[in-house]
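Chemist: whatever this is, show me its structure:
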Amino acid sequence: MSTPTPRLTGSEIGYLWTGYMIDDMSQCVLGVFEQQAGDPDVLRSIALALNLARFNNQERTALLTGEGFPLPRGFAESDCAASLPPLFGERFFLYYLLLGARLGLHFYAESLSVSIRQDVRSFCAERLSAASRLYGEILDTMLSKGLYIRPPIIPVPEAPEQIQKPSFLQGWFGDTRPLHSVEIANVYKGMELAGLIHSICTAFAQTMERKELQSLCTRGAQTAVEHLERLGGLLERDDLPLPPSLLNEVTGSQTPLFSERLMLCHISGLFGSLITHYGQALGSAMKHDVVAAFLALIAGAGNYTEDVTEALIRNEWLEKTPGALDREALLEEHPK
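Modeler: I've put the predicted structure just below:
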């Protein structure tokens, strides 16, 4: 007698459901970019990412519906309009793809680490490998075009060193040290993502039709600038270079490319990714000022994301992630 297939765990469902929403949105956004790109190399990169998103969701659909779970409503063709004037330049397309693939690497690694069922583990491992290939191909394209600015270079030490003074942990004043290599990596990576968010919020604010939502996008851009200034100050103090701005890749178009729902959902997701990065970066930060910076930025991004979430709820645009039973609600609904 064959052993019955175990049910999906809550962790597996959570990552499958969330991944479906991410790739469903990606298909809308990348479909627009594909219509507007002209460079053959950029078009090839977009097509690779778009085909990957489509295949991913075909696999997720089989896994979720096989368990009887309804698929998310997601996004539709009405959420985008590819024939309208471009909102971004082609350099932006490549940076968007690169950072999206980088976020995909983290997402699939986390998905794999909480997956138990063999078919789900295989799916996550294969998607992680595919995301790695996509990241490499996009990065190679950008490097060949001279479009990607490498993170800071540090000197090679002559020999291993031991930490000898408690001041290694300090960072307020007095006897402080330069950033160590992992801190540099996390600060620089945070700036790259904040820079992408800055340009996206600026572009969406230009095209948002309702004033209250336009103001919300403008706040997102301002929040991203605050992050860039705080993180940039940490790098500049050690005479380290900053990542390039993408703001000049935003055109002057004021015609909406995407629905208000898609734009707010996208902004919410990007800020969520930024918070996740800062949380992970905290674990390797060993200077007081670096720790303080990440904590403050998490708080600021969290406050802003809460306001975006409230706007999504008010407009009935936010889909509920599958979760545990609300026992109290069941008791209240039980007939007396």
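Chemist: every contact and neighbour count from this point should use C-alpha atoms.
Modeler: Fine.
Chemist: isn't residue 29 up against residue 80?
Modeler: Yes - if you go by Cα atoms under 8 Å, residue 29 and residue 80 touch, sitting 7.4 Å apart.
Chemist: mind listing the helices for the stretch 101-250 of the chain?
Modeler: For the stretch 101-250 of the chain, the helices defined by DSSP state H, counting those that start in this stretch occupy 118-144, 181-207, 211-237.
Chemist: out of those, deepest packed?
Modeler: Counting by mean count of other Cα atoms under 10 Å, helix 181-207 has the highest mean neighbour count of the helices of the stretch 101-250 of the chain, with a mean of 22.
Chemist: report the distance from that helix to the chain centre.
Modeler: Distance of helix 181-207 from the chain centroid (Cα atoms, centre = their mean, to the nearest Å) equals 10 Å.
Chemist: try stretch 313-333
Modeler: Using Cα atoms, centre = their mean, the offset of stretch 313-333 from its chain centre is 25 Å.
Chemist: would you do the same for the sequence below? I want to compare the two.
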Amino acid sequence: MKTNKVEIVKLTSAEISALWATNINVSVVICMMTHFLETCTDPEILKLLEETKQLAEKHMNEIEQVFVKEKIVVPEAFKAEKHVVHKAPKLFSDIYYIQCVLQMSKFGVASHTLGLTISAREDMRILYKNLMDDVSQLYNHVVSVMQEKGIYVRMPFMNYPNEIDFINKENFLTGWFGRRRSLLGIEVTHLMINAFQNEMGMQLCTGFSQVTQDVELREYFLRGKNLCKHIVSSIYDVMEESEVPAAITWDQGVTNSTVAPFSDQFMLFIIGILSNLGIAAYGVGLSSTMRRDISAMYANFLTKTGAFGEDGMNLMIERKWMEQPPQFEAAK
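Modeler: All right, here's what the predicted structure looks like:
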């Protein structure tokens, strides 16, 4: 009798951890889309939010089926009925909503690609390939809608290279004193990515700080806002010096509402996600730059964001809000 190999090979620690993280992240998307759908007034953006929520619910169902099949406890994650305040006033603009979907789809493509490449079992590779295809399609749809509405922010343009050249000056790596060389295209790419993410984070921290009733969390969110502001300003200074356009414009993202649309636990967790994404992005930016002053700037971002993220994690743990990720058993 032929045995199905997939059925007898257990999931690896990498596969379990990826499924757990994906489940948590998808639950976050569902909660955010629940509030966005209640308050969005733009018909085109509303359709996109519906598509995003339906896709997240589909992915949640597929992942939970794996947990049940493997007899692994399903994470509590975030349930909309517990963490979304029904009929809360609009806290962010419709433009901010679609910017969130853009960032979520980018993160989804990256995280599902990682899930695919760390998976050994064929059914897991197929699962993550399908998740990645779904989110890639969503990303393309979001970009198309934003371009049609004239709100998509492109990376800066540069002249096409027209000859082959080699670096022949040691000062190519410097940046501390004197006239600095112009920025490389790859350096501008990562500076823009980090500026954009911190613009989003600044708006989010602003909104959360004006609706939470917890004084300690309000101070933490305001600290996050100031950190994002510092990072954006530092990046723009570098780009302005090289006369690279760095304008990121949209409408005012935060309304004057003082009613929280989400639980304090959920809002603090979201800021934690942004901190982790920032640390990852600064690491990639650091590895991609060839100017020492920019390397030092990224190192500074990493230090400050790491400390900020750790403080947020401690707030979660103190309030017993942090769910335990999959962990190896302690040695006896």
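Chemist: TM-score of the superposed pair?
Modeler: Overlay of the two chains. TM-score (TM-score structural alignment, normalised by the length of structure 2): 0.96; 328 aligned residues with a Cα RMSD of 1.3 Å.
Chemist: hmm, back to that, and the helices of the stretch 101-250 of structure 1: which comes nearest residue 276 of structure 1?
Modeler: Closest of the helices of the stretch 101-250 of structure 1 to residue 276 of structure 1 is helix 181-207, at 10.2 Å (criterion: Cα to Cα).
Chemist: okay, the closest one sits on what stretch of structure 2?
Modeler: Aligned by TM-score structural alignment, helix 181-207 of structure 1 falls on residues 185-211 of structure 2.
Chemist: how close does the matching stretch sit to structure 1?
Modeler: In the superposition with structure 1, the average deviation recorded for stretch 185-211 of structure 2 is 0.5 Å (mean Cα distance after the TM-score superposition for structure 1).
Chemist: residue 119 of structure 2 pairs with which position in structure 1?
Modeler: Aligned partner of residue 119 of structure 2 by TM-score structural alignment: residue 115.
Chemist: repeat that for residue 309 of structure 2.
Modeler: Mapped onto structure 1 by TM-score structural alignment, residue 309 of structure 2 lines up with residue 305.
Chemist: separation between the nearest residue to that match once chain neighbours are set aside and residue 307 of structure 1?
Modeler: Take residue 305 of structure 1 and drop its neighbours on the chain: the residue closest to it by Cα to Cα, 6 or more residues apart in numbering is residue 268, 5.9 Å away. Look at residue 268 of structure 1 and residue 307 of structure 1: by Cα to Cα, to the nearest Å, they are 9 Å apart.
Chemist: again with residue 93 of structure 1
Modeler: Residue 93 of structure 1 is 28 Å from residue 307 of structure 1, by Cα to Cα.
Chemist: more neighbours, the two?
Modeler: residue 93 (20 against 13; other Cα atoms under 10 Å).
Chemist: for residue 210 of structure 2, see how far away the aligned partner of the more buried one in structure 2 is.
Modeler: Using TM-score structural alignment, the partner of residue 93 of structure 1 in structure 2 is residue 97. In this structure, residue 97 of structure 2 and residue 210 of structure 2 are 18 Å apart, going by Cα to Cα.
Chemist: quick one: map residue 278 of structure 2 onto structure 1.
Modeler: Counting by TM-score structural alignment, residue 278 of structure 2 lines up with residue 274 in structure 1.
Chemist: ok, now which ones touch that match?
Modeler: Neighbour list for residue 274 of structure 1: 190, 193-194, 301 [criterion: Cα atoms under 8 Å, 6 or more residues apart in numbering].
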